[in-house]
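J.: Predicted model and sequence follow; I will ask about them next.
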Amino acid sequence: MYSSYAQDFSGDWKGTVDIRGSKLDIAFHIEKVDTIYTTTLDIPAQGLNGAKASNTKVDNTSVIIIFSDLKLTYEGSLNYNGEIIGNMKQGGFPIPLNLKRGTVILKRPQEPKPPFNYYSEEITFVSDADNVSLKGTLTLPEKDGQFPLVIIVSGSGPQNRDGDMFGHKPYLVLADHLTKNGIAVFRFDERGVGESGGDFSKVTIELSSLDVKSAMDFLKERREINNAKIGLIGHSIGGIVAPKVASENKKISFLVLLAAPGVPGDQLMLSQKAAFEKDMGFNELQIQQGQKLVEKAYDIIKEAKLDNQSLKDSIHSYYKNKYGNLFPENQRKALVNQITSYEVASFIRSRPSEYLEKIKIPVLALNGDKDLQVLPKENLAAIKAALDKAGNANVEIMELKSLNHLFQEATRGSLGEYSEIEQTFSPIALDVLTAWIKEQVK
């Protein structure tokens, strides 16, 4: 039986929550200094690591951990077996979460582990946009020699050099595979992420393009790089950034587009929203209502030349006038903040064809037929049409069977599968793009 004085909760704790049939591993690390407890939270499958609690309260055998930034609270009590029995609350809804001592380790069999049989070097370069220092990793097949180079241009959201997402590191896996096949690879932390300076909240497609160009300008001067054979691999929104850089710079000699947008940004976001809602079981009426909810807001973003705050105010006014109290304030604010962020707003305004129609260099465009974020048929068709308009005959377009947006072998392609799948990057997709790049640089 536990005594009445406070127990020591220090150490690593792990548990699993069940959210609508999808299981998610949760880990807490609790430390005690004198009488003060501090806690960090990891949800590896969602790429959340080391989130700091704003308060940890211990009272005898009970603990309350508050994460104000995440609007999340955990409350639990020790039982006779030394386990914490409790609930996690987010948005006021309790979800059972029992904890036992231990850490969460995800099965990621493809993730490369040192020592590596190639040369790796930490690189710092300065963006021409505003002199912000950005950091990344250059991998070379050997320390000495001259090699073709690819620069990985990351997808949406704040991405580090490995592309940490849903417990996977796809850009690390990709870089490792290419380097082992004789190709130098550079991947870097985006602004405000990892070891890079700057502020990610201000990132747009234009700013990302300047950062990629600065990386290329810096690396092409290295003696190990064959500056006549430099290519870009753009994933997701990086598949807009990469063509933009290539359309403006003759030093780029080939382009790989992975799940890249081909249709206008607002159109893609509408089709993505419909695909997600269909996957979640929404009926056609609900899906159409969802389209109507956002399409006018997208029009405002496309047409208005307003600063960020004025744009938010304009869309809030639209929703208040259109829906009044039928659209709850907290939901309205969350939606407006999301779609008016610098990156998302620049994506909504984007027209990939604007850059693709200027591309004359060899292009490989790959997409998975299970991709719900960038629907393969309409986007690959739009990419091909734009490149045809450019008169580009050196183009290969492939829709790969059973692959999702991250190029994992998937059943449905839904977001919930990303973390559950142990595979990080399909070996078939890796082999296809590697063989194509080697053909371009031979």
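T.: Received, thanks.

J.: CA atoms for contacts and neighbours, from now on please.
T.: Fine.

J.: Show me where the stretch 251-400 of the chain has its strands.
T.: Under the criterion DSSP state E, counting those that start in this stretch, the stretch 251-400 of the chain carries strands at the ranges 252-258, 363-368, 395-400.

J.: Can you add mean neighbour count and distance to residue 52 and give those back as JSON lines?
T.: Formatted as JSON lines, the strands of the stretch 251-400 of the chain follow (neighbours: other Cα atoms under 10 Å; distance: least, Cα to Cα, whole Å):
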{"stretch": "strand 252-258", "mean neighbour count": "24", "distance to residue 52": "34"}
{"stretch": "strand 363-368", "mean neighbour count": "25", "distance to residue 52": "36"}
{"stretch": "strand 395-400", "mean neighbour count": "16", "distance to residue 52": "40"}
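
J.: what about versus this one:
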Amino acid sequence: MKSAVLLSATALRCKKINPKFLGIATLLICLLRVAAIGAAAPATDISGLWAGTLIRSGQALSVRIAFSREQSGRYTGSFGSDAQAIMDYPLDSVRIAGRRVAFVAGDGDLRFSGEVRDGTIAGTFDGDEGKGGFVLHPTAVRALPYNVEDVAFANGGATLKGTLCVPSSRGRHPAVVLLHGSGPESRWGTNRFIADRLARRRITALIYDKRGSGASTGNWRTVGYEALADDAIAGMTVLAKRTGIDANEIGLWGHSQGGFIAPLIAKRSGHVAFIVAADSNASTNREQDLLRVTNEIRDNGWTVQEGTDALALYMHFLDVASAGGQGYDQLEQDLQRNKDKPWAAWIGVPPMNSWLYKWYPRVANYDSRVYWKAIRVPVLLVYGQHDELSDISGSIATIDALVRGGGGPAVRSIILPHAPHTLHIAPMSGHPFFWWHMASGYPAAEIDWIWKVTHLAKKESHGLARLSSPYEARSSY
């Protein structure tokens, strides 16, 4: 309101003076005063890297947030946290108005509102992580000890966009293709963090956006696991053609669905040197889905009869989904009969027009055991101690027996204490808050294992200095 009043008064004063009787300088002063008062305060430039903390309930989380200003004036940004094993995860949006800064992270999960003052950005956040405050300080951008290159490769009509993290040291390096979990996944976040740690240890890493995600074309919902496997193999081809990579030491690292299809990729390729499979069940896809829902029903606190009824309806749904939607009318009648049951809404059966009924028949009967028995290379299995989606002991025993039965080496395994399927340690409901964090030892122990099964360990034994990382952790396996 004050600015509007000043603008009106100044404009009126200028209007009362006939320009013919003003010197040019005086006229310009009047016009500049009008423009200066009427214009909005210029936005503060926040380009660069900021480091600081998010604070909730007295608990602090160290973070890094990078802001970039495009030529159009639009800002973009990314989020990172070592504790959460996140790197370069794109912010959803960034808005600047004068000193006010607002940005959104985590696919809408966290919303920040702050102000630039005295060289800091400070304010509040709210979202799935609750409410709290944050403070960010500008910090120097340190050069990465490896090279970063954007790449693109094609398979089955899809163009996959990715990033290579290439060690700057001389010689031929082992390499890893990092695979995706279920659903849409980009190269950023955890895979980018793992790629960083690999490259710091002289291991080239390829990360890429899953088809239909990020900058990649195609649609993972319209293909089966074979197409996803061939996407990864196309990435392996990119690596094998590079002079700085040992084509005989290209391995795979996948979590959940990525670990589930890793043996399929290895068999179809014939050139995979090692496999890191995290939270991967030795079963069919349908069996794994049934195990997941059985465990969730057990933990929901329903009566035995309620749990039995809920599982029966879910199995009916799996039958219909596996058949591409055939029998949906009977399933709908089953849902109607049980609509008042305490678990009815929880089941969440998709409508008949859902993409799932075209996708699920392609993957329902995929059986990872068929492909594990063809593996002859070193395998490291990683599980969260409380993985609710996997039969941990059964999967380890089965995969080990299949690999060794075919003449492969004994399978190694790591159990990460207290971790669920996501490998994120988070507070339980009703317990005091703490920021979720990646399970201790992941991914450092897995990278140590890759060292042991590649030529890097031989180089180390011959006097080549081992590159250590401040993020390493030890684990027995």
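T.: Sure, I can see it. Treat the numbers as computed from the prediction; the structure is a model and nothing was measured.

J.: Nearest to residue 87 of the first structure, out of the strands of the stretch 251-400 of the first structure?
T.: Residue 87 of the first structure lies closest, by Cα to Cα, to one member of the strands of the stretch 251-400 of the first structure: strand 363-368, at 38.0 Å.

J.: picking up where we left off before, take the strands of the stretch 251-400 of the first structure and write them to a markdown table, including distance to residue 173 of the first structure.
T.: Converted to a markdown table, those look like this (distance: least, Cα to Cα, whole Å):
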| stretch | distance to residue 173 of the first structure |
| --- | --- |
| strand 252-258 | 14 |
| strand 363-368 | 17 |
| strand 395-400 | 19 |
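
J.: Out of these, which gets nearest to residue 145 of the first structure?
T.: Closest among these, using Cα to Cα: strand 252-258, at 19.8 Å.

J.: which residues does the most centrally placed residue in the second structure contact?
T.: In the second structure, the C-alpha nearest the mean C-alpha coordinate belongs to residue 189, at 4.2 Å (Cα atoms, centre = their mean). Shown in contact with residue 189 of the second structure (Cα atoms under 8 Å, 6 or more residues apart in numbering): 80, 85-89.

J.: Can you tell me how far it is from residue 64 of the second structure?
T.: 12 Å (Cα to Cα, to the nearest Å).

J.: and what of residue 126 of the second structure?
T.: From residue 126 of the second structure over to residue 64 of the second structure the distance is 18 Å, taken as Cα to Cα.

J.: More neighbours: those two, which one.
T.: Neighbour totals were compared for residue 126 of the second structure and residue 64, and residue 64 leads with 21 against 16 (other Cα atoms under 10 Å).

J.: ok, residues contacting the helix or strand containing that one?
T.: In this assignment (DSSP states H and E), residue 64 of the second structure forms part of strand 59-69. Residues outside strand 59-69 of the second structure that contact it (Cα under 8 Å, 6+ apart) are 46-55, 75-83, 433-435.

J.: what range in the first structure does it sit on?
T.: Strand 59-69 of the second structure corresponds to no residues in the first structure, going by TM-score structural alignment.

J.: could you point out which element follows that strand?
T.: Next along the chain after strand 59-69 of the second structure, taking DSSP H and E as the criterion, comes strand 75-81.

J.: what angle separates that next one from strand 59-69?
T.: Put simply, strand 75-81 of the second structure runs at 150 degrees to strand 59-69, going by axes from the mean of the first three to the mean of the last three Cα atoms, to 10 degrees.

J.: May I see the buried residues of the strand holding residue 64 of the second structure?
T.: Judged by neighbour count using 16 or more other Cα atoms under 10 Å, the buried positions of strand 59-69 of the second structure are 60-68.
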